[in-house]
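> Here is my input, please return the structure:
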Amino acid sequence: MTDRRPPVETLLARAGGVRGLVYSGLPVAVFAATSTTVGLLPATAAAVGVAALALGWQLLQRESTRPALFGFAGVAACAAVALITGRAKDFYLPGIWMYLGLAILFTTSLVVRRPLVGVVWAWITGRDGTWRRIGRVRLAFDIATAVMATASWSRFLVQYHLYDTDQAGLLAVARVAMGWPIFVVTSSVIYLAIRTAIRTLPRSA
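Next up, the predicted model:
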């Protein structure tokens, strides 16, 4: 069945959107609040439990489970790493390396002149590559991809520094604090880029 939602809503929904950010942020907040008071094992159990509850809630509500599934898998992986190493700060390590991977991916896509935000948008909406030949659209997606790259590099550099200097408390704060503000900025820029593409492409056809 064809997705009849607006392209902006479709793109953000597949990326997890606001709910995905909440589902991924709650387990981290729970782990940060409990790891220093009740110990590593109870804290990881609490984080995984919250992620499982989020997944169960979406199943009951018959919502798309993609964001919660990815969130649960991510929390489980973080918990496993922390339990294996026995260090609470390693709970954040998979996320740190994920930010590095995303930063490299977004940056590389700009270097090879295939801005990733535009590529993903075209794939979701079933468009071909003609958008890359239209300067205004290309620039909009270049800017959106550059903002995503900057956000990913910022998250990686800040959180890796805190991890490397054993500042676990600040690392937890940074993980949560760099969620919502950065999401607002990046989603707004992506929204403007997609609006530019939608308004420009029909007139350019």
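
> okay, CA-based contacts and neighbour counts for the rest of this
Noted.

> which element follows the lengthiest helix in the chain toward the C-terminus?
Counting by DSSP state H, the longest helix found in the chain is helix 135-164. As assigned by DSSP states H and E, the chain's next helix or strand after helix 135-164 is helix 168-177.

> Sequence B follows; please return its structure for comparison with A:
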Amino acid sequence: MTGELEERSDRDGPSILEQLGGTSGMVSTVIPVLVLVPVNAKWGLGPALIAAVAVSIAVFLWRLARHETLMPAVSGLMGVGLCAVIAWLTGDAKGYFAYGIWYSLVAGIVFTVSTLVRWPLVGLIWHGINGETQRWRTNRTAVRAYTVATLAWAIVFFARFIVQQWLYNQDDAVGALGVTRILMGLPLTAVVVLVTVWAVRTAGRAERGEDTTAVSTGRHAAPESDSTDEESL
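Coordinates of the predicted model:
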């Protein structure tokens, strides 16, 4: 039991899952896609986009009624709206998936570059959201842990881009894109969240160990200073 407590974060802020919008937030990103694909197949683009946006608004109101974190709910609604606009402008339901596809490419590049400059984004975002300093960058173990987690996210982003962009270039691929979006969404996100949890815990233990060592060293420094003063007297 003690070991389990040591593994847990001692922060009072939101957990990683909560910062991603919680379980309901992650599931709510799937619902508009589940509505869009069959409605588009049966009634066409216009009704499909209206249905997707309507469902997204309903989910947004439901999350507000549950007093969930506001920002993920708002960003989810805006995301669906943007995807719907792109699909309407392109005149093809495939356009609904274009934003997510190219977002994955950009995110993958940014996450990768952040590790090359030794500012892994997982650590930067985690400490920034929790209102903490970026002192973790002076701890090699913490930097390595956050680098692993950041690269894990980058791999997922690149995988999503490669697979979905290939499907996007195929004819009549709306259904396949919808299925792929779901399969490469929640399951892969769950995996990288686990990697992120490991990184946060590993970095936290390393930082706490460093603080303990510093305190211990400081306690031993005082007697040496006193003995030196006595000898000089």
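
> so the longest helix of structure 1 aligns onto which residues of structure 2?
Taken onto structure 2 by TM-score structural alignment, helix 135-164 of structure 1 occupies residues 140-169 there.

> how far does the matching stretch sit from the chain's center?
Centroid displacement of stretch 140-169 of structure 2 relative to its chain, using CA atoms, centre = their mean, to the nearest Å, is 11 Å.

> buried residues in the longest helix of structure 1?
Within helix 135-164 of structure 1, the residues that count as buried by 16 or more other CA atoms under 10 Å are 136-156, 159-160, 162-163.

> which residue in structure 1 lines up with residue 62 of structure 2?
So, by TM-score structural alignment, residue 62 of structure 2 is matched to residue 57.

> tell me which element that match falls in.
helix 40-60.

> Show me what that helix is packed against.
helix 17-35, helix 66-85 (3 or more CA pairs under 8 Å, 6 or more residues apart in numbering; DSSP states H and E).

> May I see the buried residues of it?
Those would be 40, 43-52, 54-55, 58, for helix 40-60 of structure 1 by 16+ other CA under 10 Å.

> Regarding stretch 179-187 of structure 2, how distant is the last residue from the first?
Stretch 179-187 of structure 2 has an end-to-end distance of 12 Å (CA to CA, to the nearest Å).

> Regarding structure 2, what is its longest helix?
Counting by DSSP H, the longest helix found in structure 2 is helix 186-232.

> how far is that helix from where the chain is centred?
Per CA atoms, centre = their mean, the centroid offset for helix 186-232 of structure 2 relative to its chain is 26 Å.

> Report the inter-axis angle for that helix versus helix 174-183.
30 degrees (axes from the mean of the first three to the mean of the last three CA atoms, to 10 degrees).

> that older thread, and the helix holding residue 57 of structure 1 against structure 2, how far off on average?
Helix 40-60 of structure 1, aligned to structure 2 and superposed, deviates on average by 0.8 Å (mean CA distance after the TM-score superposition for structure 1).

> before we move on, back to that, so which of the helices and strands packed on helix 40-60 of structure 1 is nearest residue 179 of structure 1?
Checking the helices and strands packed on helix 40-60 of structure 1 against residue 179 of structure 1 by CA to CA gives helix 17-35 as the closest, at 7.4 Å.

> Same list (the buried residues of helix 40-60 of structure 1) but as TSV, adding distance to residue 33 of structure 1.
Below are these laid out as TSV (distance: CA to CA, whole Å):
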residue	distance to residue 33 of structure 1
40	11
43	8
44	11
45	13
46	10
47	10
48	14
49	14
50	13
51	15
52	18
54	18
55	21
58	24
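
> ok, residue 115 of structure 2 touching residue 121?
Yes: counting by CA atoms under 8 Å, residue 121 is a contact partner of residue 115 of structure 2 at 7.5 Å.

> Are there residues contacting both of these two? Which ones?
The overlap between the contact sets of residue 115 of structure 2 and residue 121 (CA atoms under 8 Å, 6 or more residues apart in numbering) consists of residue 150.

> re earlier: how far off centre is the helix holding residue 57 of structure 1?
The answer for helix 40-60 of structure 1 is 19 Å, by CA atoms, centre = their mean.

> the inter-axis angle of it versus helix 66-85?
On the basis of the same axes, to 10 degrees, helix 40-60 of structure 1 is oriented at 170 degrees to helix 66-85.

> List the contacts of helix 40-60 of structure 1.
With CA under 8 Å, 6+ apart, helix 40-60 of structure 1 has contacts from 23-24, 26-28, 30-32, 34-35, 64-65, 68-69, 71-72, 75-76, 79, 82-83, 86-88.

> picking up where we left off before, could you identify the most distant pair in the buried residues of helix 40-60 of structure 1?
Checking these with CA to CA, the most distant pair is 40 and 58, at 27.4 Å.
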